[in-house]
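Chemist: fold the following and give me the result.
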Amino acid sequence: MSDFLRVASVNVNGIRAAFRKGMGDWLDASGADVVALQEVRAADADIAKLIAAADDGGWHVLHDPCQIKGRAGVAILSREPAIAHRIGLGALDAQETIQSSGRWLEADFAFGEGSLTVISNYTHSGEVDTPRQDAKWAFLDAMGARMDELIDERDFVTIVGDFNVGHREFDIKNWRGNVKRSGFLPRERAYFDRFFGERGANIVGVDGSEGPGHGWIDVGRRFAGEVDGPYTWWSNRGQAFDNDTGWRIDYHVVTPALGERVVDYRVDRYPSYDARWSDHAPVIVDYRI
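Modeler: A predicted model of the protein is given here:
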């Protein structure tokens, strides 16, 4: 029995297309115990067929499709079945519940003598001054509220996936040209200042707003240090991938107790542009059991 548990996360940009391009080979070789997927954009039957053909087919599948067909969708694959799972983000009203469908899936797994909660998160991409951005603000508000509940209730939680926000200047290669675009707006980044701020302390965000810190850990930044990247998404335009002109918008966000269990962190960057099966790269973290 291994002394660590490997959790991988990736926005697959459509699981059927990803499998056609080679995702199955990556899944077979990943060594992951739990794999969180975002932007699945497929039906249960499609996922089951694809996963059954991968490796020995020994995966358990949880899936929350979006209510809008062909959009979003999150899933969690695991070698061992989940103890329990929950769909949706917090006590949202009827309109906002639609906005969170296919975007938030929680699953509890045995972890030593306790349990580990893995959450596959696909935050809205947003668009400045449109209803899409309003949906993103509502989602980020609900995420912060749920983070407070989780950190009070559980020792070991990891929220993984595509957060669609670059928190700091280190996280975007060309950050100066993106300060007025969704994904790097000061107001969005201020949420992350609070997510990673000291629990309960008054945190002044990059936009000047103030609010209490939530006390969570950004595994990627803690592990990599104060360096550019490592990026997790690259535009399909131009030579972005070849020049490593990317964004770090895919995270493992963990409770402090789980942060102490991190053994290794890596972005599984593709060897070449032609070898990509998604515009996002998998992010993999090993947690000591």
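Chemist: CA only for contacts and neighbour counts going forward, please
Modeler: Fine.
Chemist: what's near enough to touch W233?
Modeler: Contact analysis of W233 by C-alpha atoms under 8 Å, 6 or more residues apart in numbering lists G246, W247, R248, I249, D250, D279, H280, A281.
Chemist: in CSV, list those along with secondary structure, distance to K180 and neighbour count.
Modeler: Converted to CSV, the contacts of W233 look like this (DSSP: H, G, I helix; E, B strand; the rest coil; distance: C-alpha to C-alpha, whole Å; neighbours: other C-alpha atoms under 10 Å):
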residue, secondary structure, distance to K180, neighbour count
G246, strand, 17, 23
W247, strand, 15, 28
R248, coil, 17, 28
I249, coil, 16, 22
D250, strand, 20, 27
D279, coil, 23, 19
H280, strand, 22, 27
A281, coil, 25, 22
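Chemist: pretty sure G126 sits in a strand.
Modeler: No: per DSSP: H, G, I helix; E, B strand; the rest coil, G126 lies outside any strand segment and is coil.
Chemist: what residue is smack in the middle of the protein?
Modeler: G161 (1.0 Å; C-alpha atoms, centre = their mean).
Chemist: could you point out which element follows the helix or strand where that one lies?
Modeler: Taking DSSP states H and E as the criterion, G161 maps to strand 157-162. Per DSSP H and E, the first helix or strand lying C-terminal to strand 157-162 is helix 186-195.
Chemist: same for that following helix, what does it pack against?
Modeler: In terms of contacts (3 or more C-alpha pairs under 8 Å, 6 or more residues apart in numbering; DSSP states H and E), helix 186-195 is packed against strand 202-204.
Chemist: how about the next helix or strand along the chain from the strand it packs on: buried residues?
Modeler: Counting by DSSP H and E, the element after strand 202-204 in chain order, helix or strand, is strand 210-212. Buried residues in strand 210-212, counted by 16 or more other C-alpha atoms under 10 Å: E210, G211, P212.
Chemist: show residues contacting the helix ranked longest in the chain.
Modeler: The residue-count maximum for a helix in the chain (DSSP state H) belongs to helix 131-153. Contacts with helix 131-153, where a contact means C-alpha under 8 Å, 6+ apart, come from 89-90, 92, 96, 99-100, 123-127, 157, 182, 191, 195, 214, 255.
Chemist: one more, so I can put them side by side:
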Amino acid sequence: MFKLTSLNLNGIRSAASKGLEAWLAKTTPDCICLQEIKCQAADVLGRFDHLAGLKGHFHFAEKKGYSGVAIYTRHEPSDVVAGFGSTEFDAEGRYLELRFDTPARKLSIISCYFPSGSAGEHRQQAKYRFLDQFDAHLVRLRGTRDFILCGDINIAHQEQDLKNWRGNQKNSGFLPQERAWMTKLLGETGLVDVYRKLQPDATDDCYTWWSNRGRAYANNVGWRLDYHVATATLAAAARSAAIYKDVKFSDHAPLTIDYDWSLASQR
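Modeler: As a prediction, this is how the structure comes out:
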């Protein structure tokens, strides 16, 4: 089995102080995709270049204390791609792709942090620009290789993906245009929402993010914003999914999916 985890940290230093590394040592994922690491190269060196035996690869935002993504893995990639070719969004440190290519297969694992539009209309418009550009990128990528995209997509796709869907229909993360983008991604583009493939009927158990306002976490008033999105071949290998909620490393929960293949066997 290949165990792959995705988690928005809301700051790697903050998550580390809450026991992230001990949890990784206990759960032993083969690979973990992180979003919102909120650090720079100087912060990583000698402290976060490895976690629980996994080697880290990074795409930092130009702005300090903002965004940034990472992938920690047991297996050495054949190539590391930071950014997806967008001048605007590559500067924000939102995309990291590790390639594990062999003569028989081209395979990528991607950590991606989609913009949130909750800060105001200017950020919602930025989110729409990101979705347009990223859709074209995924279509191109799907034509050349298998991949699993892990990340905080910042969209709850269906009504069952958030607690108060009726009251959030005009809020960023559940807007009709965002949801339509997800529908197209999982339809015309031919990619698979792996968690929903394994847990098609899950509601209250599916949430991966809770607002820090009020008692959202205590009352499980959550959203499903964190995904594994995969090409059909890799999605078919998914066997089990788990969302870890016993310890809060951030306002998101880790999503782990076990796949019935091994990168080691691909070398």
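Chemist: TM-score for these two?
Modeler: Superposed pair, TM-score by TM-score structural alignment, normalised by the length of the second structure: 0.91. Supporting alignment: 260 aligned residues with a C-alpha RMSD of 1.9 Å.
Chemist: ok, back up a step: so where in the second structure does the strand holding G161 of the first structure end up aligned?
Modeler: Strand 157-162 of the first structure lines up with residues 147-152 of the second structure when matched by TM-score structural alignment.
Chemist: how much does that stretch stray from the first structure?
Modeler: In the superposition against the first structure, stretch 147-152 of the second structure averages 0.5 Å from its aligned positions (mean C-alpha distance after the TM-score superposition for the first structure).
Chemist: and that stretch, how far out from the chain's middle?
Modeler: Relative to the chain's own centre, stretch 147-152 of the second structure is displaced by 5 Å; criterion: C-alpha atoms, centre = their mean, to the nearest Å.
Chemist: kindly report the same for stretch 232-240 of the second structure.
Modeler: 17 Å.
Chemist: what range in the first structure matches that stretch?
Modeler: Using TM-score structural alignment, the residues of the first structure aligned to stretch 232-240 of the second structure are 256-264.
Chemist: now do the same end-to-end measure for that stretch.
Modeler: This stretch, stretch 256-264 of the first structure, spans 16 Å end to end (C-alpha to C-alpha, to the nearest Å).
Chemist: what does Q199 of the second structure correspond to in the first structure?
Modeler: Looks like Q199 of the second structure aligns to A224 there (TM-score structural alignment).
Chemist: name the nearest residue to its match, ignoring sequence neighbours.
Modeler: Nearest residue to A224 of the first structure in three dimensions, chain neighbours excluded: P230, at 7.5 Å (C-alpha to C-alpha, 6 or more residues apart in numbering).
Chemist: contacts only, for the one you found.
Modeler: Contacts of P230 of the first structure by C-alpha under 8 Å, 6+ apart are D171, A224, R248, V267.
Chemist: any idea how far R86 of the first structure is from it?
Modeler: In terms of C-alpha to C-alpha, P230 of the first structure sits 31 Å off from R86 of the first structure.
Chemist: tell me which helix or strand comes right after the helix or strand hosting V10 of the first structure.
Modeler: Using DSSP H and E, V10 of the first structure sits in strand 4-11. Downstream of strand 4-11 of the first structure, the next assigned helix or strand under DSSP H and E is helix 15-21.
Chemist: any idea how far that following helix is from the middle of the chain?
Modeler: Taking mean C-alpha positions (C-alpha atoms, centre = their mean), helix 15-21 of the first structure and its chain are 19 Å apart.
Chemist: which position in the second structure pairs with G183 of the first structure?
Modeler: So, by TM-score structural alignment, G183 of the first structure is matched to G173.
Chemist: returning to what we had before: now the match of stretch 232-240 of the second structure: buried residues?
Modeler: P256, L258, G259, V262.
Chemist: from these, which land in helices?
Modeler: Reading helices off these with DSSP H, I get P256, L258, G259.
Chemist: distance of the first one relative to W216 of the first structure?
Modeler: Distance of P256 of the first structure to W216 of the first structure, computed by C-alpha to C-alpha: 6 Å.
Chemist: got it, and the second one?
Modeler: Distance, L258 of the first structure to W216 of the first structure, using C-alpha to C-alpha: 10 Å.
Chemist: equivalent analysis for the last one, please.
Modeler: In this structure, G259 of the first structure lies at 9 Å from W216 of the first structure, with C-alpha to C-alpha as the measure.
Chemist: quick check, the residue nearest to A224 of the first structure in a helix?
Modeler: No: under three-state DSSP, P230 of the first structure sits outside any helix and is assigned coil.
Chemist: before we move on, back to that, tell me the contacts of the match of G183 of the first structure?
Modeler: Listed by C-alpha under 8 Å, 6+ apart, the contact set of G173 of the second structure reads S116, G117, S118, N154, I155, A156.
Chemist: just give the closest residue to it, not the sequence neighbours.
Modeler: Nearest-residue entry for G173 of the second structure: I155, 4.3 Å, with adjacent residues in sequence omitted and distances by C-alpha to C-alpha, 6+ apart.
Chemist: what of G19 of the second structure?
Modeler: F249 (7.2 Å).
Chemist: residue contacts, the one you found?
Modeler: Counting by C-alpha under 8 Å, 6+ apart, F249 of the second structure has contacts L9, S14, A15, A16, K18, G19, L20.
Chemist: try it again at 10 Å.
Modeler: 7-12, 14-20, 23 (C-alpha atoms under 10 Å, 6 or more residues apart in numbering).
Chemist: with S118 of the second structure instead?
Modeler: Taking C-alpha under 10 Å, 6+ apart, one finds Q124, K127, N154, N171, S172, G173 in contact with S118 of the second structure.
Chemist: so what corresponds to L185 of the second structure in the first structure?
Modeler: Looking across to the first structure (by TM-score structural alignment), L185 of the second structure lines up with F195.
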